[in-house]
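Asker: no sequence for this one, just the structure:
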């Protein structure tokens, strides 16, 4: 019997064109970088700081690791740069909804609502490389923002990133649920199914019904969100 459901966001609950999203995200950011300095150098240092954050395993949060590295590389005042990024996420980031053709996935709301109805803890387990302001914005794109989630993983809260097993350990610690009582629902074989290393059940969202061979992690279940909606009451018994 499961006690918690961990949902990936992009490509699972929220459908968007990831290539378009990343292309336009970096394009908008580089345009704003031009206002404060050498955008090529800032962009290069941004990527270095992100890579450092992706390797984080604590004790600092992802947020602290990113800012320590980024300010060291750029020599920029952290307070000013935090304000710069907050402005970017509040003013420019929302444009990416249309640019990436983002929309809620079929049955996303239904599986979230069914999870709460069954008394389960619900986690938005998106990779913790974005600040909470950006994640909440993406939840709005899918009309998934008005739910009492037990946890939304963001760079401010988490001390590691997917696919590190420490990421999933921290989620379980924060919601106080043992691994065998949780299920991770996601579309990425490496990032989402790595939760199985801890004994967490996994559901691979695979709307194309592709048969998977020779993959590192085998999902416990595979299907669409409609399929997950249908088996969820059985898992929660």
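Answerer: Here it is on my side, so go on. Owing to the predicted nature of the structure, the values given are computational and were not obtained by experimental measurement.
Asker: for the rest of this, base every contact and every neighbour count on C-alpha atoms.
Answerer: OK.
Asker: first to last residue in stretch 84-100, what's the distance?
Answerer: Using C-alpha to C-alpha, to the nearest Å, the end-to-end distance of stretch 84-100 comes to 23 Å.
Asker: so what's residue 141 up against?
Answerer: Contact partners of residue 141, counting by C-alpha atoms under 8 Å, 6 or more residues apart in numbering, are 14, 97, 102-104.
Asker: second structure follows, compare the two:
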């Protein structure tokens, strides 16, 4: 019997062209800090620190701590401190520019709330790479609230990122999950469907499919238009 359903956010519950979103996000952030640092330089250093964070296996530091530790190393102290002074304001305000690269599907809130109403555990297994405000906004753009989920994987709390398998191991350990009782729903053929190696049932949404050409296994493949019917068929 399935008891826990994990959803990816970007490209799954929240329709999104990943490349356009990255361009809108990084473009708006580097523009916001252009009076502090050259936008091109800012973009390069953001990606470098992010890349180190993604690859980190250091369990002693959260993703947030790892990112800012690496980002600080790439800048002089004055520039770093000036960026820190405005970064929260950016996410409160200009991060909304990135919404232009996202969409909305009317069934996604219905899917999540149907499962919650039926008493299933619903986890938002979004890659914990962005601050709380950015995650909460993307949840709202999908027509959902943080309270619609039993748990959200957070930049400020988690110590691993996708595609590190330890990210999923952390979730399994945190909730003492039996993988055979779990379903992972995502649009990334590798980063989401890799949960099959732990024993999850895997559902792949193809609307905003990301497939790097590496082998994967999906127990069910469909679209957002198919998902609500599938959920109601399986989770009664």
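Answerer: Sure, I can see it. In this text, all values refer to a predicted model and were calculated from it rather than measured experimentally.
Asker: follow-up on the earlier one: inside helices: which ones of the contacts of residue 141 of the first structure?
Answerer: Residues from those lying in helices, with DSSP state H as the criterion: residue 97.
Asker: quick check, nearest of the contacts of residue 141 of the first structure to residue 187 of the first structure?
Answerer: residue 14 (10.9 Å; C-alpha to C-alpha).
Asker: ok, the closest residue to the closest one other than its chain neighbours - how many residues close by?
Answerer: Excluding the flanking residues, the one nearest residue 14 of the first structure by C-alpha to C-alpha, 6 or more residues apart in numbering is residue 104, at 4.8 Å. Using other C-alpha atoms under 10 Å, residue 104 of the first structure has 22 other residues around it.
Asker: what does residue 104 of the first structure align to in the second structure?
Answerer: Using TM-score structural alignment as the criterion, the counterpart of residue 104 of the first structure in the second structure is residue 104.
Asker: that match and residue 112 of the second structure, how far apart?
Answerer: If you go by C-alpha to C-alpha, the gap between residue 104 of the second structure and residue 112 of the second structure works out to 14 Å.
Asker: kindly report the same for residue 155 of the second structure.
Answerer: 22 Å.
Asker: from residue 162 of the first structure, how far off is the residue positioned nearest the centre of the first structure?
Answerer: Geometric centre of the first structure, nearest residue: residue 126, 1.6 Å, by C-alpha atoms, centre = their mean. Plainly put, residue 126 of the first structure is 8 Å away from residue 162 of the first structure if you go by C-alpha to C-alpha.
Asker: could you pull out the strands for the first structure?
Answerer: For the first structure, the strands defined by DSSP state E cover 4-7, 14-15, 103-104, 121-124, 151-152, 182-186, 201-205, 221-223.
Asker: now those in a markdown table, with distance to residue 68 of the first structure?
Answerer: Putting those into a markdown table (distance: least, C-alpha to C-alpha, whole Å) gives the following:
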| stretch | distance to residue 68 of the first structure |
| --- | --- |
| strand 4-7 | 29 |
| strand 14-15 | 31 |
| strand 103-104 | 34 |
| strand 121-124 | 26 |
| strand 151-152 | 23 |
| strand 182-186 | 31 |
| strand 201-205 | 34 |
| strand 221-223 | 40 |
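Asker: quick one, which of those strands gets closest to residue 42 of the first structure.
Answerer: strand 151-152 (28.5 Å).
Asker: wait, doesn't residue 11 of the first structure sit right on residue 187?
Answerer: Yes: when contacts are counted by C-alpha atoms under 8 Å, residue 11 of the first structure is listed as touching residue 187 (6.2 Å).
Asker: residue 197 of the first structure: neighbouring residues, count only.
Answerer: Counted with other C-alpha under 10 Å, residues neighbouring residue 197 of the first structure total 13.
Asker: ok, and the closest non-adjacent residue to it?
Answerer: Going by C-alpha to C-alpha, 6+ apart, residue 197 of the first structure has residue 165 as its nearest residue, at 7.0 Å.
Asker: give me the aligned partner of the one you found over in the second structure.
Answerer: Per TM-score structural alignment, residue 165 of the first structure is aligned with residue 165.
Asker: from residue 158 of the first structure, how far off is residue 71 of the first structure?
Answerer: 20 Å.
Asker: neighbour count winner among those two?
Answerer: residue 158 (25 against 17).
Asker: what is the neighbour count of the nearest residue to the more buried one once chain neighbours are set aside?
Answerer: Distance criterion C-alpha to C-alpha, 6+ apart; nearest residue to residue 158 of the first structure, sequence neighbours excluded, is residue 61 at 5.5 Å. For residue 61 of the first structure, the count of nearby residues is 19 (other C-alpha under 10 Å).
Asker: so residue 61 of the first structure makes contact with residue 155?
Answerer: Yes: counting by C-alpha under 8 Å, residue 61 of the first structure does reach residue 155; the two are 6.8 Å apart.
Asker: is it true that residue 114 of the first structure touches residue 229?
Answerer: Yes: the pair residue 114 of the first structure / residue 229 is scored as a contact, 7.3 Å apart, by C-alpha under 8 Å.
Asker: these two: who's more crowded?
Answerer: Using other C-alpha under 10 Å, the more surrounded residue of residue 114 of the first structure and residue 229 is residue 229, with 18 against 15.
Asker: nearest spatial neighbour of the more buried one, skipping sequence neighbours?
Answerer: Nearest non-adjacent residue to residue 229 of the first structure (C-alpha to C-alpha, 6+ apart): residue 111, at 5.2 Å.
Asker: show me what contacts that neighbour?
Answerer: 225-226, 228-229.
Asker: distance of it from residue 9 of the first structure?
Answerer: Counting by C-alpha to C-alpha - residue 111 of the first structure and residue 9 of the first structure are separated by 13 Å.
Asker: now swap in residue 104 of the first structure and tell me
Answerer: Relative to residue 9 of the first structure, and taking C-alpha to C-alpha, residue 104 of the first structure is found at 10 Å.
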